[in-house]
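Undergrad: what follows is a predicted protein model with its sequence.
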Amino acid sequence: MSDNREYFLSVYRHSLAHVMAKAVMEIFGKENVQIAIGPQIDDGFYYDFMLPRPIQTEDYKAIEDKMREILRRKEDWVCKEVSPAEALEIFKGQKYKEELIKDLPEGEKITIYYTGEDFVDLCRGPHVANSQELLNCAYKVKSASGSYWRGNEKNDQLQRIYMYAFPSKQELKEHLDFVKEAMERDHKKIGPEQELFMFDESAPGMPYWLPRGFKMYNAILNFWRELHDEYGYQEILSPVANHKKLWETSGHWGHYKENMFLVTNAYVDEESGEENIETDVEFALKPMNCPNAINVYKNGLHSYKELPLRYSETQVIHRKEKSGELNGLFRVQMFHQDDDHTFLTEDMIEDEISDIMDIAKFIYETFGLTYEAELSTRPDDFMGAPELWDSAEAALKKILDKKYGEGGYEINEGDGAFYGPKIDLKMKDCIGREWQMGTIQLDFQLPLNFDLKYVAADGSQKQPVMIHRAIFGSFERFIGILIENFKGVFPFWMSPYQVGIVPIRAEHNEYAKKVEKALRKAHIRVEADYSDENMKTKIKGFKKYKEPYIVIIGDKEAEEGTVSVNVRGNKQMNGLKLEDFVALCVKQAEERTLELIDSVE
């Protein structure tokens, strides 16, 4: 299997999907089951059914056992080409297969696959020749959930059974271990537990940042701002909603309207009392920041001496998503993008993008993340002249070749933005998952659409080039990834609260407040528990939030002006001078270290 692993995986998984469909039909009775589709996916496959009752967890083992029984029969798999009329006769009574057959283009080749003599499925294949080829495969039911036929909520609701499938028991075990670890890291579990963020049904896919989470959000934002100040970026703030004329000029109205929140005018008729909605939409919430950055650029005529002009913005943007696609902080409808739009001349492109890549490298390394670059080229739904696209793609290839060498990056044909090609930065977290985060998009088209100009050295007016750029992609998604990457155990500098203070008894509160004041003065995020609870309960409360340091204040500390520190991970630092502990905290905050300092030299 090693030579063509992906091919064999797809063949084996797709074949096992047929085996699962056959098993379900034997369990529930062929006359009681409607089969739909069963494709392979990254870690196995799924199959959609209409069943006489909902699938329960206790059904999983029965399905797995029946599949093993079927495989031990060592049945032949036979492929036949049939006419539409023959196919409809074979699948008579199977409504979903009948619909698929009737929707096939005229003249389309139709093939069916028999597994043994008593199960047949409509399929292009390929498949195994005999079930014995699958005997050594390892598989396990993952879950069962509802699904709509053909993904349309107006159609029948079916039951989808997901199954893991791998060539060996060892590979399945390794994958299940990975899944278990990923579930323990799930930001949708850790975030609410640590009171970082929440969602409410009144605003689907629009996160609320809770006080603890917003402290972490701001720590990351401040890091981002400090770095961009060093590179000469200017931060702006623009409107959340704009008139549709702006989006028509930018091309979003024609290419992205279905993903935009449109603002309609609703009013109540005074005579009838009925609500009316004007269908002529005038405004839309912004899904992108670029047209507003262009408006800022157009606020005055710029000289070549001012370029490059870098306008960064972290204002909220909104994008409509299907409800089934929303996923915690990873897929939301309201988020804050770490945007920049840079206006420059063509001869500045290489140096500017090289600087952007350096910024990205520094940011990702600060969080302990590695990344790879990918070039995305002209999509089918592109805007502008092909020659401009060719020029832009050539410029990006030159930059990537110089930085990574030819072949040192991936090319993703046809996945560029509609207005220009882009470099996507894909990073891996600590358990090997890949995430598409940063993007650098070269754009010759929008400056043309908006008739942007700058005064060149010879006094003439020329069109600038525009770079769209984000490193995090969005703060929400990036923080979701960080929550999972660090498993809720954050580095000191980005922890919501960095120090928790526990006075043992009420008489220690006065000195504890002195410690708190010293830390706050040094801009360390600190919280203290002055309640009447006992020491162990207070410590347990701070440990729940995985706080880096818990300072214990008792008689000795109050008398000597010291602190005893419970270091996250159950190490202790006792009898530290207060000023030394403050300096230790400041050092970590300033250096943004990933590891906690657990001693004072």
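TA: Cool, got the structure.
Undergrad: CA only for contacts and neighbour counts going forward, please
TA: OK.
Undergrad: buried residues in stretch 59-73?
TA: Residues 60, 63-64, 66-68, 70-71 are the ones in stretch 59-73 that count as buried (16 or more other C-alpha atoms under 10 Å).
Undergrad: now, among those, which is nearest to A512?
TA: Closest approach between the buried residues of stretch 59-73 and A512, by C-alpha to C-alpha: Y60, at 56.2 Å.
Undergrad: not counting its neighbours along the chain, what's nearest the closest one?
TA: Among residues not flanking Y60 along the chain, V141 sits closest, at 5.9 Å (C-alpha to C-alpha, 6 or more residues apart in numbering).
Undergrad: would you agree that neighbour is in contact with M163?
TA: Yes: counting by C-alpha atoms under 8 Å, V141 touches M163, with 4.2 Å between them.
Undergrad: who has more neighbours, these two?
TA: Comparing V141 with M163 by other C-alpha atoms under 10 Å, the one with more neighbours is M163, at 24 against 20.
Undergrad: the more buried one sits in which helix or strand?
TA: If you go by DSSP states H and E, M163 is part of strand 157-166.
Undergrad: next SSE after that strand?
TA: Strand 157-166 is succeeded, C-terminally, by helix 169-184 (DSSP H and E).
Undergrad: elements contacting that next one?
TA: Secondary-structure packing of helix 169-184 (3 or more C-alpha pairs under 8 Å, 6 or more residues apart in numbering; DSSP states H and E): strand 138-148, strand 157-166.
Undergrad: tell me the most buried of the ones you listed?
TA: Mean neighbour count (mean count of other C-alpha atoms under 10 Å) peaks for strand 157-166 among the helices and strands packed on helix 169-184, with a mean of 22.
Undergrad: what about versus this one:
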Amino acid sequence: MSQPVSTVAQSVPPVVVPAGTTAGTALREAGLPGKGPEAIVVVADGDGALRDLSWAPMVNSEVRPVPANSPEGRSVIRHSCAHVLAQAVQELYPEAKLGIGPPITDGFYYDFDVPRPFTPEDLQALEKRMKQIIKSAQRFSRRAVDSVEDAKQELAAEPYKLELVDLKSDVDTSEVMEVGGGELTIYDNLDPRSGERVWGDLCRGPHLPTTKHIPAFTLMRSAAAYWRGNEKNPQLQRIYGTAWESAEALDAYLELLAEAERRDHRKIGAELDLFSFPEEIGSGLAVFHPKGGIIRRELENYSRQRHEQAGYEFVNSPHISKSGLFHTSGHLPYYADTMFPPVQFEGEDYYLKAMNCPMHHLIYRSRGRSYRELPLRLFEFGTVYRYEKSGVVHGLTRVRGLTMDDSHIYCTKEQMPGELRSLLRFVLDLLADYGLADFYLELSTRDDSPKFIGDPQQWEEATEALRAAAEDSGLELVPDPGGAAYYGPKISVQAKDAIGRTWQMSTVQVDFQHPQRFELEYQAADGTRKQPVVLHRALFGSIERFFGVLTEHYAGAFPAWLAPVQVVGIPIAAEHAAYLADVATALRAKGIRVEVDASDDRMQKKIRNHTTQKVPFLVLAGGKDVEAGAVSFRFRDGSQINGIPVDRAVAEIADWVARRENDSPNAENFKVGG
């Protein structure tokens, strides 16, 4: 199975490998690095397939060198490190049976059948042994197995590997990593001095030349995992690790993890009293507390305002429906696994809705439509329910009860290209208004899977319309073959947060299938009846998930326009509280959310408490301020501005909030200090 070469790898000029010469030899003669972050670890042949440096082509072949610091290079480092982990496990725990050990995003894992779960002390011992193996510079050596029978004989003590040999061409990527779709191969680890085989594993490869080419790694944690992801199969023990092209890259990644932990929306949500997940309600079902409710309301209100300005019409639909509706839409059976079980009532099966689109189609179909009404843009904050498995549920970012900011645009084929361009621009601009502005796009298309419905020609037309709109945006477009919805292709907006993590945000889908299934029509200008095209669009994805993403993006320090408490007045002494109460009244008249802390705590403790609560504006007043009719500002970063007249302070706070500034105010950017 070919793997595409990244843009990083493409920055290295191609090299010709003469027939019978190894790729490694050709790279050395070309003067390409063999050490460091830019070391060439594998090459990509003319078909894009990655090859070991020991590969020697039968004919002269142009290859693309793949450096360690490219995505593919890191993947090879991580897969090689997974093999070293497996070797260490079987050396320290000889009874361990091997599962699979693929590279994953930012790391790797390996599954083992062992008598007991791994402990933190086990991981420390394994990491120590892995470092010894890496230092010994064992050579990874690829060996083709002549037949399935020979492979089974050699792997007789490894039941899970025998199962993979029987599967051989299974479509699961991690399993293909083990056996591939062609010949069976085993990678032997050879002693660098004697050349004797130390250990080996069934694997397609490729791998690094030696274990010493693994510059930096660490084991992260262990967890239970079912063999091949099926709960009916045995439960194995999975060890996760990460590996990088340099110690510096590993340190940067570990610091990113530490920062991500500090920003974890679940932790911040509890600290700031925003939301919770009561056990009495059920897993994946959030309740928003008053402060969280304010943030959610502000998110929704601004979205409503922008949608109204863009010509959307608001609708509402129920939370439950007869099963027939979802059979018509095709969600049953295609989507049944992610829907809650039906409830029987009055002789009918009713389902909690997992999507809003079928009900919007019924609104469209409720009366005759004319071409003059198109494009018709329907919008709803519609709550839906999806049965996410317990291991997948994660705070607000993966819930079972979610509110979609769902839109369905009904338009003619002729209107579709322009509508897609304006729709994508609307989505990107609105996300930027919330403080997310670093995007790329992902185009999800169909493959040969039987799950996709409809005429392939219509799919092609829909795909090309999306591609054209994406290209017009000027953003990077990344292909996602096979990732489309069952009824149509989609564009996903991928946004980077403040620490560089990517989150899937908005989706835009083109749908020719639902208009046919629901018999949607409009009367054209010539009097004929035609079917509209449906464009599905979710801006936030879900309010809950967007809330969680923004919480982590801002580390809980929400912009002032979103902050549940925008201003806290802090009197220097008790007698100044009445003065600040008047200031608060003036701020409330401007629509500002303000409190005055008249508690018995000392002023410094009050400042510390409200800074911890990430309030954007702390307004202080003492005797001199009262005499001057002024206040002083204290900001989240500790900076301060003193002696600002009250009228000016109120006006500037109101203006900052009204402009929806996403930066935290401070002594430099808040203009009263100018």
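TA: Here it is on my side, so go on. These numbers were taken from a predicted model, which means no experiment stands behind them.
Undergrad: quick check: TM-score for this pair?
TA: Scored against TM-score structural alignment, normalised by the length of structure 1, the superposed chains reach a TM-score of 0.90; 583 aligned residues with a C-alpha RMSD of 2.6 Å.
Undergrad: and the angle from the strand holding M163 of structure 1 to helix 169-184?
TA: 120 degrees (axes from the mean of the first three to the mean of the last three C-alpha atoms, to 10 degrees).
Undergrad: superposed on structure 2, what's the mean shift for strand 157-166 of structure 1?
TA: Compared with structure 2 after fitting, strand 157-166 of structure 1 has a mean deviation of 1.7 Å; criterion: mean C-alpha distance after the TM-score superposition for structure 1.
Undergrad: equivalent range in structure 2 for that strand?
TA: Under TM-score structural alignment, strand 157-166 of structure 1 corresponds to residues 235-244 of structure 2.
Undergrad: same question for stretch 209-226 of structure 1.
TA: With TM-score structural alignment applied, stretch 209-226 of structure 1 matches the range 288-305 in structure 2.
Undergrad: could you pull out the buried residues of that stretch?
TA: Applying 16+ other C-alpha under 10 Å to stretch 288-305 of structure 2 flags 288, 291-292, 294-296, 298-300, 303-304 as buried.
Undergrad: would you map the helices across the stretch 251-400 of structure 1?
TA: Assigned by DSSP state H, counting those that start in this stretch, the stretch 251-400 of structure 1 shows helices spanning 252-255, 290-297, 349-366, 386-404.
Undergrad: and those, which is most packed in?
TA: Highest mean neighbour count among the helices of the stretch 251-400 of structure 1 (mean count of other C-alpha under 10 Å): helix 290-297, with a mean of 19.
Undergrad: what's the mean distance for it versus structure 2?
TA: Comparing helix 290-297 of structure 1 with its match in structure 2 after superposition yields a mean distance of 1.2 Å (mean C-alpha distance after the TM-score superposition for structure 1).
Undergrad: now for that helix, which elements pack on it?
TA: Taking 3+ C-alpha pairs under 8 Å, 6+ apart as the contact cut, helix 290-297 of structure 1 packs with helix 244-250.
Undergrad: the helix it packs on aligns to what range in structure 2?
TA: Under TM-score structural alignment, the match for helix 244-250 of structure 1 is residues 323-329.
Undergrad: chain center to that stretch: distance?
TA: The chain centre lies 30 Å from the centre of stretch 323-329 of structure 2; the measure is C-alpha atoms, centre = their mean, to the nearest Å.
Undergrad: please point out which parts of it sit buried.
TA: Using 16+ other C-alpha under 10 Å as the test for burial, stretch 323-329 of structure 2 gives 323, 325-326, 329.
Undergrad: who are the contact partners of the residue most central in space within structure 1?
TA: Most central in structure 1 under C-alpha atoms, centre = their mean is F330, positioned 3.7 Å from the mean C-alpha point. Counting by C-alpha atoms under 8 Å, 6 or more residues apart in numbering, F330 of structure 1 touches 476-477, 480-481.
Undergrad: most neighbours, which of these?
TA: E476 (24 neighbours).
Undergrad: could you check how far the counterpart of I409 of structure 2 in structure 1 is from I41 of structure 1?
TA: By TM-score structural alignment, I409 of structure 2 lines up with T342 in structure 1. According to C-alpha to C-alpha, to the nearest Å, T342 of structure 1 stands 40 Å off from I41 of structure 1.
Undergrad: between these two, which one's more packed in?
TA: Using other C-alpha under 10 Å, the more surrounded residue of T342 of structure 1 and I41 is T342, with 24 against 16.
Undergrad: from F197 of structure 1, how far off is that one?
TA: As defined by C-alpha to C-alpha, T342 of structure 1 lies at a distance of 32 Å from F197 of structure 1.
Undergrad: ok, L88 of structure 1 next?
TA: According to C-alpha to C-alpha, L88 of structure 1 and F197 of structure 1 sit 52 Å apart.
Undergrad: out of the helices and strands packed on helix 169-184 of structure 1, which is closest to I27 of structure 1?
TA: With C-alpha to C-alpha, the closest approach to I27 of structure 1 among those belongs to strand 157-166: 14.1 Å.
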